[in-house]
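>>> could you look at this predicted model? Sequence included:
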Amino acid sequence: MKILVTGGAGFIGSAVVRQAITAGHQVVNLDALTYAACLENVASVADDPGYTFEKVDIRDRVGVARVFATRAPDAVMHLAAESHVDRSIDGPGAFIDTNVTGTFNLLEAARAYWLARGRPAGFRFHHISTDEVYGSLGAAGKFTEDTPYDPRSPYSASKAASDHLVRAWGETYGLPVLVTNCSNNYGPFHFPEKLIPVVILKALAGQPIPVYGDGSNVRDWLFVEDHADALLTVLARGQVGRTYNIGGENEARNIDLVRLICTTLDRLHPQTAPHDRLITFVTDRPGHDQRYAIDPTRIRTELGWRPSVTLEQGIAQTVAWYLKNEAWWRPLLARDGVGNRLGVAS
């Protein structure tokens, strides 16, 4: 299969690209190479004859249409998005432009291509989204595919809008779509503005480790390689028009996650231990969702998929990767906004 992966130089997209190439698929990696993208993420497969790169912004409707016409994909996996909640608070416009208008452009290009090809039965448009579109949970309960949408940040609202667009193009135009909503990802190649790499790199630098509020917010953590495997499973065997929630089955409070990272660093990098002495509580994020948790029953029962990496295993692998790959993350610290507290504009 030839798969058009949007955002394939990003964190999750690059994991999909690497796994797809390893599995024998052809991949067209479409990425605008904005601040969070990094072609080093796919360097291990860049010389594979099945890999092609297209520097195109999904906001460029003409450019997107050209890629469909010249590369002739069998499927689309749409991961290109602005994704950092704090940045969305400071500058929501970029999130609307990319996540909403960009998704619209991609849907229209895919629909025109699909119709021109005679509506091939095997074509798929797989839209990758987030559990944040469902809003915030209390102490009990989990998100299912039928949970009403209740986005609470500009980022999650823009992703909710793109989810609705994809489903509408499926219902109205018959485009064969799939939607997945995932929990928080982590792992190697995670851009150093997100929580887990921030904790690791602050600890290594001997700097205060910022924890929002009292650290009681709960997330379900999904190892990125597990997520990529789930996405390819849904693409291959998911029912057209269906939504699948993908969870890591690893819930943890933020403060407990930070302490786990510190303990892991104490073991793997004892020179600067103990690292939990650096934990510092800071002003909470505006509109900070209290808890996310995914019920993965549908993907487990219908497709036989479940995560293979526990949080303890994944954190150990992730910390070890950052310790070995300073040449990857060090230059990224100089990129716009990295290392600065964002999302306090409100």
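Thanks, I have the structure now. Just so you know, these numbers come straight off a predicted model, no measurement behind them. Residues are numbered from 1 along each chain as shown.

>>> can we go C-alpha only for contacts and neighbour counts from here?
OK.

>>> flag every buried residue along stretch 103-123.
By neighbour count with 16 or more other CA atoms under 10 Å, stretch 103-123 contains the buried residues 103-114, 123.

>>> in a markdown table: the residues you listed, plus secondary structure and distance to residue 219.
Below are the buried residues of stretch 103-123 laid out as a markdown table (DSSP: H, G, I helix; E, B strand; the rest coil; distance: CA to CA, whole Å):
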| residue | secondary structure | distance to residue 219 |
| --- | --- | --- |
| 103 | helix | 26 |
| 104 | helix | 29 |
| 105 | helix | 32 |
| 106 | helix | 30 |
| 107 | helix | 31 |
| 108 | helix | 34 |
| 109 | helix | 35 |
| 110 | helix | 34 |
| 111 | helix | 36 |
| 112 | helix | 39 |
| 113 | helix | 39 |
| 114 | helix | 38 |
| 123 | coil | 34 |
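
>>> and the helices in the stretch 51-200 of the chain?
Here the stretch 51-200 of the chain has its helices, by DSSP state H, counting those that start in this stretch, at 61-71, 85-90, 92-95, 102-116, 154-173, 195-205.

>>> go through the third one and flag the buried ones.
It stands for helix 92-95. Using 16+ other CA under 10 Å as the burial criterion, the residues of helix 92-95 that qualify are 92, 94, 95.

>>> quick one, what contacts the last one?
With contacts taken as CA atoms under 8 Å, 6 or more residues apart in numbering, residue 95 has the following neighbours: 81, 82, 83, 88, 154, 155, 158.

>>> hold the first one in mind and look at this next one:
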Amino acid sequence: MILVTGGAGFIGANFVLQWCAQSDESVTNLDALTYAGNLANLQGVEGNPQYRFVHGDITDATLLPRLLAELKPRAIVHFAAESHVDRSIHGPQAFIHTNVNGTFNLLEAARGYWQALPTAEQSAFRFLHVSTDEVYGTLGPQDPAFTETTAYAPNSPYSASKAASDHLVRAYHHTYGLPVLTTNCSNNYGPFQFTEKLIPLLITHALAGKPLPIYGDGQQVRDWLYVEDHCRAICRVLEAGTPGEVYNVGGWNEKPNLEIVHAVCTLLDELAPQANGCSYASLITHVTDRPGHDRRYAIDAGKIAETLGWKPRETFETGLRKTVQWYLQNPQWVAAVMDGRYREQQESPA
């Protein structure tokens, strides 16, 4: 079996759902159910005997060794993290607590567990750490895309906390021999994404007739990766990645934020037009830019393509259409997230 941390979050939940749909191997999901953890994301595996949920926190250093001894996983896939840049600017302590201290606790527990395994199981064990392209900093318009050897230059408390966790993972491999794998992904989008993130924020604001806020001039460039493609990449790295290696995962979709906004508005005009006949683009509003806002991210995903044969299946156009359709088809999920009811519903999870 495998242990997933943060499996009730956006990417983690998509990974668990995909894993259960494509594998017979059991998966246990350890999640603290902070604001971005939502058990409703996992209704698709409720009652599935290969899935188990454990309500717990990676910052709990006493829980982790007990859980690993009980579960005996052959791999850990580590998603659990605070991940919203704006929140890290206003409250960085939580990001250090979870992303740095939590990853350290998980590594320590994994090291103790792994060192006690028989030799053959030690060789087969993997610790896969899911990280972000934001650790590399920002790029100029003509700079080459980030590769796995790009120097780290994080510019926000969030990206600094993820960079610290990446360095800890690397150190545990080089110091102790722990068989780790690290993936650094570009901007994810797709089903179950919390509504503070750009694309679901645009969809929910537009449908409510609210302004669509765009930082600054809206020309900040990001590489966009459909979440199910990202999950397939993680599965492939877990299956065939070389311990100690880093794999950048991107969608080959560099686009400025303003183009994303117009693309979402165009789809909504088609799929859920306003009663007044106006385009949703009329709701676009430019607001003061985020402090220290990185101008451009771009991922060179050549290594994972060449060594492991992974490439994204979705274009940005196909992935965005699937995403908008999902939010339109799941108004109850959206409403529960928007008004906070999902938190009340999982205060005492089974």
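Nice, I can see it. Every value quoted in this text rests on a predicted model; they were computed, and no experiment measured them.

>>> what's the TM-score for these two chains?
Once the chains are laid over each other, their TM-score by TM-score structural alignment, normalised by the length of structure 1 reads 0.95; 335 aligned residues with a CA RMSD of 1.0 Å.

>>> can I get the helices of the stretch 51-200 of structure 1 in TSV with distance to residue 275 of structure 1?
Written out in TSV, the entries for those read as follows (distance: least, CA to CA, whole Å):
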stretch	distance to residue 275 of structure 1
helix 61-71	46
helix 85-90	25
helix 92-95	35
helix 102-116	41
helix 154-173	31
helix 195-205	6
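
>>> and residue 243 of structure 1, which of those helices is closest to it?
Of all the helices of the stretch 51-200 of structure 1, it is helix 154-173 that lies closest to residue 243 of structure 1, at 9.4 Å by CA to CA.

>>> who touches the closest one?
Residues from elsewhere that reach helix 154-173 of structure 1, judged by CA under 8 Å, 6+ apart: 82-85, 88-89, 92, 95-96, 99-100, 103-104, 107, 111, 127, 129-130, 132-133, 149, 151, 175-177, 179, 241.

>>> mean shift between it and structure 2?
Mean deviation of helix 154-173 of structure 1 from its aligned counterpart in structure 2 after superposition (mean CA distance after the TM-score superposition for structure 1): 0.1 Å.

>>> structure 2: matching residues for that helix?
Using TM-score structural alignment, the residues of structure 2 aligned to helix 154-173 of structure 1 are 157-176.

>>> buried sites along the matching stretch?
Using 16+ other CA under 10 Å as the burial criterion, the residues of stretch 157-176 of structure 2 that qualify are 157-166, 168-170, 172-173.

>>> ditto for stretch 241-248 of structure 2
241, 242, 243, 244, 246, 247, 248.

>>> so it matches what in structure 1?
Mapping stretch 241-248 of structure 2 onto structure 1 (TM-score structural alignment) gives residues 238-245.

>>> counterpart of residue 270 of structure 1 over in structure 2?
Using TM-score structural alignment, the equivalent of residue 270 of structure 1 in structure 2 is residue 273.

>>> apologies, that question was intended for residue 311 of structure 1.
With TM-score structural alignment as the matching criterion, the partner of residue 311 of structure 1 in structure 2 is residue 316.

>>> list the contacts for the residue nearest to that match when sequence neighbours are not counted?
The shortest distance from residue 316 of structure 2 to any residue other than its chain neighbours is 6.5 Å, reached at residue 253 (CA to CA, 6 or more residues apart in numbering). For residue 253 of structure 2, the contacting residues are 222, 223, 224, 225, 315, 316, taking CA under 8 Å, 6+ apart as the criterion.

>>> quickly note the distance from the aligned residue in structure 2 for residue 204 of structure 1 to residue 266 of structure 2.
Matched to structure 2 by TM-score structural alignment, residue 204 of structure 1 sits across from residue 207. Going from residue 207 of structure 2 to residue 266 of structure 2 by CA to CA, to the nearest Å gives 13 Å.

>>> equivalent analysis for residue 214 of structure 2, please.
Using CA to CA, one gets 16 Å for the distance from residue 214 of structure 2 to residue 266 of structure 2.

>>> which one's more surrounded, these two?
Taking neighbours as other CA atoms under 10 Å, residue 214 of structure 2 and residue 266 compare with residue 214 leading, 20 against 16.

>>> before we move on, what SS does that one have?
strand (DSSP: H, G, I helix; E, B strand; the rest coil).

>>> which residues touch the closest residue in space to it that isn't next to it in sequence?
Distance criterion CA to CA, 6+ apart; nearest residue to residue 214 of structure 2, sequence neighbours excluded, is residue 286 at 4.7 Å. When the contact criterion is CA under 8 Å, 6+ apart, the partners of residue 286 of structure 2 are 213, 214, 215, 216, 217, 218.

>>> go again using 6 Å as the cut-off
213, 214, 215 (CA atoms under 6 Å, 6 or more residues apart in numbering).

>>> the first one against residue 285, yeah?
Yes - counting by CA atoms under 6 Å, residue 213 of structure 2 sits close enough to residue 285 to count as a contact (4.9 Å).

>>> so between these two, which is more surrounded?
Neighbours were tallied for residue 213 of structure 2 and for residue 285 using other CA under 10 Å; the higher tally belongs to residue 213 (18 against 13).

>>> residues contacting that one?
Remark: with contacts taken as CA under 6 Å, 6+ apart, residue 213 of structure 2 is in contact with 285, 286.

>>> got a list of what the aligned residue in structure 2 for residue 299 of structure 1 touches?
Aligned counterpart of residue 299 of structure 1 in structure 2: residue 304 (TM-score structural alignment). Under the criterion of CA under 6 Å, 6+ apart, the neighbours of residue 304 of structure 2 are 247, 310.

>>> helix, strand, or coil at residue 304 of structure 2?
Reduced to three states with three-state DSSP, the structure at residue 304 of structure 2 is helix.

>>> quick one: distance of stretch 43-56 of structure 1 to the chain centre.
If you compare the mean C-alpha spot of stretch 43-56 of structure 1 with that of the full chain, they lie 20 Å apart, counting by CA atoms, centre = their mean, to the nearest Å.

>>> check stretch 188-198 of structure 2 too.
Between the mean C-alpha location of stretch 188-198 of structure 2 and the chain-wide mean there is a distance of 9 Å, by CA atoms, centre = their mean.

>>> that one aligns to what range in structure 1?
Stretch 188-198 of structure 2 maps onto residues 185-195 of structure 1, going by TM-score structural alignment.

>>> what about the matching stretch, start to end distance?
Start to finish, the residues bounding stretch 185-195 of structure 1 are 10 Å apart (CA to CA).
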